[in-house]
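Trainee: Need a 3D model of the sequence below.
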Amino acid sequence: MDKATVLVVDDTPENIDVLTGVLKSHYKVKAALNGKVALKLASGKNRPDLILLDIMMPDMDGYEVCQKLKSDPVTAKIPVIFVTAKSEIEDEQKGFDLGAVDYITKPVSPPIVLARVKTQLAMFDQARHLENLVKKRTEELEETRVEIIRRLGKAAEFKDNETGMHVIRMSWFSRFLAEALGEPEDWCELLYNAAPMHDIGKIGIPDRVLLKPAKLDEDEWEIMKMHANYGAEIIGEHPSPLLQLAKEVAINHHEKWNGKGYPNGLKGEEIPLSARIVAIADVFDALTSERPYKKAWSEEKAVALLKEEAGEHFDPTLVPLFISCLPKVREIQQQYRDIFDE
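Mentor: Reported below is the predicted structural model:
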């Protein structure tokens, strides 16, 4: 097992020699004669596991060094032990207030130095271990949540006359369009994972309506339109940003730029950006995909419809951006082809 690294910071070389002599048999030791060098070493590639820090130094005293260490996310978690001749209670309190974990007074006692360093390193290792466990568990839970959303999205598509490939393709198309718009990468990823739930509400539509081969009558169409509300109800209220965005997409992706969509007749930018993006991705893939009951439209014909509906059905700003994504869209279409295309 690799030895832990201890950074000793003191403006007096003799004091550094003393502490190095105490520690070198047990740890890797680095040294700095001033605060500036200490900060550079602490934030460098091979960061120390613990810092022994003198207080009384010229230019930048230990208190200021500690404050800078704790204010930098890169070095904030490195435990700092003050080693100093200052032993007043006020001095110790100030050090602890700044984030130090311990206080050793000079002249140092080797057994005390070793005991304090060992204890703080053990606590630091335990904290890192627990943090890694929590991080790993959080990642696993998030992966599970994303996978459940994808599976539910596929379930909705299989109930309808779609294939599971549709939700994969339109999710990629949505991501491409969000990226082309310059949205933050984390939001693009969130939209990519939320988009598969856009039609989850179709689970609540009776088969006599959902699978009717003929044109729906007025009453049946009103039933069909309820899938947007059902989708929002299925996803429900949840603090997860992913589920919140999925709900936003599910209830709004059939709204139209001109206000003639459903379920709420939202108009223009009243429609959330996520739903405006998904609307284009969803329609384009539906048009250009073959189904047992229909032939696929050509890309040219589908693009012509997008242009025609820009400012009516679709956000006119997003349509040309989507068209600029077509080279990447074609790659996804080829990679995730429907079984009907074989």
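Trainee: From now on I want contacts and neighbour counts done on CA atoms only, so please keep to that.
Mentor: OK.
Trainee: so what does the one helix or strand residue 243 maps to touch, helix or strand wise?
Mentor: Secondary structure from DSSP states H and E places residue 243 in helix 241-252. Counting contacts by 3 or more CA pairs under 8 Å, 6 or more residues apart in numbering; DSSP states H and E, helix 241-252 packs against helix 185-194, helix 227-235, helix 273-288.
Trainee: Second chain to compare with the first, below:
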Amino acid sequence: MNILIVDDNKLNLELFCHMLSMLDTVVARPMADPVAALAWCEQHTPDLVLVDYMMPELDGLEFLRRFRALPGKQEVPVVMVTADTEIAVRHEALRLSANDFLTKPVNHAELNARVGNLLALRRAQLQLAERADWLTHAVRKATADVVAREHEAICRLSRAAEYRDPETGGHLLRMAAYARLTAENLGLNEAKCDLIRDAAPMHDIGKVGIPDAILLKPGPLTADEIEIMRRHTEIGASILAGSESPLLQVGAIIAHSHHERYDGSGYPRGLAGDAIPLYGRIVAVADVFDALTSVRPYKAGWDLQRAIEYLRDGSGSQFDPLCVAALLADVDALLAIQHAYQAHELADLGSPV
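Mentor: Okay, here's the model as predicted:
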């Protein structure tokens, strides 16, 4: 345990060091200059401070005031050495959170007893802090594990919906990455960017409730069939609704709103402009962009410039102009996402639907 001794009298420093040498596991650091001692404390944390009150330039009270103002020094025990008659000084020192006092002339046995008691408390304090840090780390890890398992389950559920539709798992990964890129360029904080990335794959989860005859029909749908197909937004929202999980809550919002159009001509509720939840507006742009640029068994993927022009043409009608601008703000990032998930796309195209 490290004890900082601050006293302008070098003889007193030697005396304190000698008396404290009788204590086991104690290292004394004597300093005659209180200003230099404070500077040292800015970079180091002693386990106990023994400071004299009567010092030139900076007395013990001012030293204590400045010491307590340093980061991480509020809990370090401080013993102030005063004369027997300095009652007012002791009261002020208590107000400044001194932990104990020694009266001149200092008694050897009293010094070691008081310092020993305070160091025992300091050891317990450090152990509690270490235990608290360990528990905090354990809780964070446990929480991260729960979130990871929740995310895995949601991804698998989302893939189940995708396998009922002539889409690919690569689409989910890319679309989620495009959605996060859009959110990031819109200035959303990291937590919200991660949340929309993780929730975006649930956008079409409601397709599990659409009959295969409609979902997998090779030709154009009738008006009645289109109406049934559009119900996947409400089915998805119903599947995910009512959860206490923020991830599922956002997933429900996305499932319900990603087919709304900025001009109000979308479905299922015909919302327009900012009445459409931001998460839905973001995923709408990301979903269409990936659908346009992806290769499918029934179509070739559009080149990047053609897809960009389509989004810009639909800006303000089908899409939120701010979301379009945010997605297209970093073309290099778009290409990087396409390249990163190319292997998933090739694997999925080779697997049965």
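Trainee: ok, residue 113 of the first structure - contacts?
Mentor: Residue 113 of the first structure is in contact with 22, 104, counting by CA atoms under 8 Å, 6 or more residues apart in numbering.
Trainee: which residue lines up with it in the second structure?
Mentor: Residue pairing (TM-score structural alignment): residue 113 of the first structure is matched to residue 118 of the second structure.
Trainee: and the angle for the lengthiest helix in the first structure with helix 185-194?
Mentor: If you go by DSSP state H, the first structure has its longest helix at helix 110-159. Angular relation of helix 110-159 of the first structure and helix 185-194 on a 0 to 180 degree scale: 40 degrees, by axes from the mean of the first three to the mean of the last three CA atoms, to 10 degrees.
Trainee: which strands and helices sit next to the helix or strand just after helix 110-159 of the first structure?
Mentor: Scanning forward in sequence from helix 110-159 of the first structure by DSSP H and E, the next helix or strand is helix 164-180. The elements that helix 164-180 of the first structure packs onto, with contact taken as 3+ CA pairs under 8 Å, 6+ apart, are helix 110-159, helix 185-194, helix 273-288, helix 318-324, helix 326-335.
Trainee: ok, the spatially most central residue of the second structure to residue 180 of the second structure distance?
Mentor: The residue lying closest to the centre of the second structure (CA atoms, centre = their mean) is residue 191, at 6.0 Å. Using CA to CA, to the nearest Å, residue 191 of the second structure is found at 10 Å from residue 180 of the second structure.
Trainee: now residue 153 of the second structure
Mentor: 20 Å.
Trainee: Looking at those two, which one has more neighbours?
Mentor: residue 180 (26 against 12; other CA atoms under 10 Å).
Trainee: Let me see the contact set for the counterpart of that one in the first structure.
Mentor: Counting by TM-score structural alignment, residue 180 of the second structure lines up with residue 175 in the first structure. For residue 175 of the first structure, the contact set (CA under 8 Å, 6+ apart) comprises 188, 189, 191, 192.
Trainee: let's see it at 10 Å
Mentor: Neighbouring residues of residue 175 of the first structure by CA atoms under 10 Å, 6 or more residues apart in numbering: 169, 181, 183, 185, 187-193, 195, 274, 277-278, 281.
Trainee: can you tell me which two in these are farthest apart?
Mentor: 169 and 183 (19.5 Å; CA to CA).
Trainee: Of those two, give the one with the bigger neighbour count.
Mentor: Neighbour tally, residue 169 of the first structure and residue 183, criterion other CA under 10 Å: the higher count belongs to residue 169, 25 against 12.
Trainee: from what I can see that one touches residue 288, true?
Mentor: No - Residue 169 of the first structure is beyond contact range of residue 288, at 11.1 Å (criterion: CA atoms under 10 Å).
Trainee: Need the overlap of contacts for those two.
Mentor: Counting by CA under 10 Å, 6+ apart, the residues touching both residue 169 of the first structure and residue 288 are residue 333.
Trainee: measure the residue nearest to residue 33 of the second structure when sequence neighbours are not counted to residue 53 of the second structure for me?
Mentor: Distances taken as CA to CA, 6 or more residues apart in numbering place residue 8 nearest to residue 33 of the second structure, at 6.2 Å, with adjacent residues excluded. Distance, residue 8 of the second structure to residue 53 of the second structure, using CA to CA: 10 Å.
Trainee: What of residue 186 of the second structure?
Mentor: Residue 186 of the second structure is 57 Å from residue 53 of the second structure, by CA to CA.
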